[in-house]
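Peer 1: No letters, just coordinates:
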């Protein structure tokens, strides 16, 4: 059984459509430790690597107890999340099977331990996961030029997207990584539709190249709600 972690502010239509995919949806509770726009974003509040979950250490106790009852592999961050950048990015790195991408000056120590022997790519961008959508273990989409060039050096196929045209309530615009998440190796779910994204055709072509199917949880514009994070469990 797959579990999808989503911002508790997920739209009713998005939640309904995600539930049809035979996925258990768990809403991540907001925190008052960081600013409201990202305060419920899973990619700010937690990190998943190899089905192991790191939660920010001040996570809601009832939420933590609920996850523990599901026998998930859970640990807590060493540091607390701060209100503003860079203190709210401690878990916002990108993990693939072989690489970890982040501004490691601010990466939480528990996360650095978790990624183990993965090759660490240090980049200036701290909102790394927000800025990056993983398409496969060798393909990403990002709006950050340094991330793009860094990963090309390691043989990644990269779609570099211009910033903008993504909604993020409370801020001017959001980022591609925060609009979506891989449900499995061949399925990428989006908050919103690529048909209503300025660069949607480029994304569709890129996904087709890598045999990944997009699923739209709503018909509107893309919305950055923090990445959809998936864990596989035996429940």
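Peer 2: Looks like it came in fine. Worth saying up front: this structure is predicted, and the values here are computed from it rather than measured.
Peer 1: For the rest of this, base every contact and every neighbour count on C-alpha atoms.
Peer 2: OK.
Peer 1: Could you give the number of residues near residue 39?
Peer 2: 22 (other C-alpha atoms under 10 Å).
Peer 1: residues contacting it?
Peer 2: Residues near residue 39 by C-alpha atoms under 8 Å, 6 or more residues apart in numbering: 30, 31, 32, 33, 45.
Peer 1: put this beside the first:
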């Protein structure tokens, strides 16, 4: 029997189902080959083309059994049918330019919602307030894209603003150099869009960490938290909108 995760994006047993971009067939193929079922996004025409398939632009996971999807999207119904997760739609509808493209781009970390409150959807903020979840404001509108969550108390990011805010909360942050991540159509992608947990102690990356100049720092930081690394395919790191675990083994 599959179970909901105990915390958004952070399983404590092997992941059985994950949400990934439907743009790159090699991504679900790589995960299916190791026994992980994949739910694929479709292209969302209301988002900018380079990120129109990205899960972290289409979905905001806020609780073990609840996520938000973009208003008018059919993705929520697919996720509900496949996983039993509850879904809610955003209040606003997305648009192809910033900041209307980042309505779902927020991150739950412990009992905090990390987000730019001026760009994330009001319905997500309202939900967080009702749940007595602290809203931690940052300038970065692409918060979920920008952060690799290691655990509730440790993250990796190239965003100095997010780093400063989280360090003040007592989170252990490895701040890496910006760039060196492929995202066709943009100058660079972001680290959170290159990875996702496959179990409590394994993070998968879409590409090889050796393509990043801070590779050894990243490896060392993950090693300090007993996290192993799985590189899903060769070549440079590619921002695919992240790997979003949805269900785990009992």
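Peer 2: Cool, got the structure. It should be emphasised that the depicted structure is a prediction, and the values quoted were computed from it without experimental measurement.
Peer 1: re earlier: tabulate the contacts of residue 39 of structure 1 (CSV), appending distance to residue 123 of structure 1 and secondary structure.
Peer 2: Formatted as CSV, these follow (distance: C-alpha to C-alpha, whole Å; DSSP: H, G, I helix; E, B strand; the rest coil):
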residue, distance to residue 123 of structure 1, secondary structure
30, 27, coil
31, 27, coil
32, 27, coil
33, 25, coil
45, 20, helix
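Peer 1: Considering the residues you listed, which possesses the most neighbours?
Peer 2: Ranking the contacts of residue 39 of structure 1 using other C-alpha under 10 Å puts residue 45 first, with 29 neighbours.
Peer 1: Trace that one over to structure 2, please.
Peer 2: In structure 2, the residue matched to residue 45 of structure 1 (TM-score structural alignment) is residue 58.
Peer 1: cool, residue 156 of structure 1 as well?
Peer 2: Residue 156 of structure 1 maps onto residue 171 in structure 2, by TM-score structural alignment.
Peer 1: thought that match was touching residue 155?
Peer 2: Yes - the criterion here is C-alpha atoms under 8 Å, and residue 171 of structure 2 meets it with residue 155 at 7.4 Å.
Peer 1: Look at the two and report which has more neighbours.
Peer 2: Neighbours were counted for residue 171 of structure 2 and for residue 155 using other C-alpha under 10 Å; residue 155 has more, 22 against 17.
Peer 1: That one and residue 2 of structure 2, how far apart?
Peer 2: Applying C-alpha to C-alpha, to the nearest Å, the value for residue 155 of structure 2 to residue 2 of structure 2 is 27 Å.
Peer 1: circling back: contacting residues around the residue lying closest to the match of residue 156 of structure 1 once chain neighbours are set aside?
Peer 2: Leaving aside its chain neighbours, residue 171 of structure 2 sits nearest to residue 153 (4.8 Å; criterion: C-alpha to C-alpha, 6 or more residues apart in numbering). If you count contacts by C-alpha under 8 Å, 6+ apart, residue 153 of structure 2 has them with 109, 110, 170, 171, 172.
Peer 1: Skip the chain neighbours and tell me the closest residue to residue 134 of structure 2.
Peer 2: Nearest non-adjacent residue to residue 134 of structure 2, counting by C-alpha to C-alpha, 6+ apart: residue 112, 4.6 Å away.
Peer 1: counterpart of that neighbour in structure 1?
Peer 2: Residue 112 of structure 2 maps onto residue 99 in structure 1, by TM-score structural alignment.
Peer 1: Residue most distant from the centroid, structure 1?
Peer 2: Seen from the C-alpha centroid of structure 1, the residue lying at the greatest distance (C-alpha atoms, centre = their mean) is residue 69, 23.8 Å away.
Peer 1: Next up, identify which helix or strand the aligned partner of that residue in structure 2 is on.
Peer 2: Alignment note: residue 69 of structure 1 maps to residue 81 in structure 2; criterion TM-score structural alignment. If you go by DSSP states H and E, residue 81 of structure 2 is part of helix 75-83.
Peer 1: Which positions in that helix come out as buried?
Peer 2: 75, 76, 77, 79, 83 (16 or more other C-alpha atoms under 10 Å).
Peer 1: got a markdown table for these, with distance to residue 177 of structure 2 too?
Peer 2: Listed next are the buried residues of helix 75-83 of structure 2 as a markdown table, based on distance: C-alpha to C-alpha, whole Å:
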| residue | distance to residue 177 of structure 2 |
| --- | --- |
| 75 | 34 |
| 76 | 35 |
| 77 | 38 |
| 79 | 35 |
| 83 | 37 |
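Peer 1: wait, which of those is closest to residue 180 of structure 2?
Peer 2: Proximity of the buried residues of helix 75-83 of structure 2 to residue 180 of structure 2 (C-alpha to C-alpha) peaks at residue 75, which lies at 30.5 Å.
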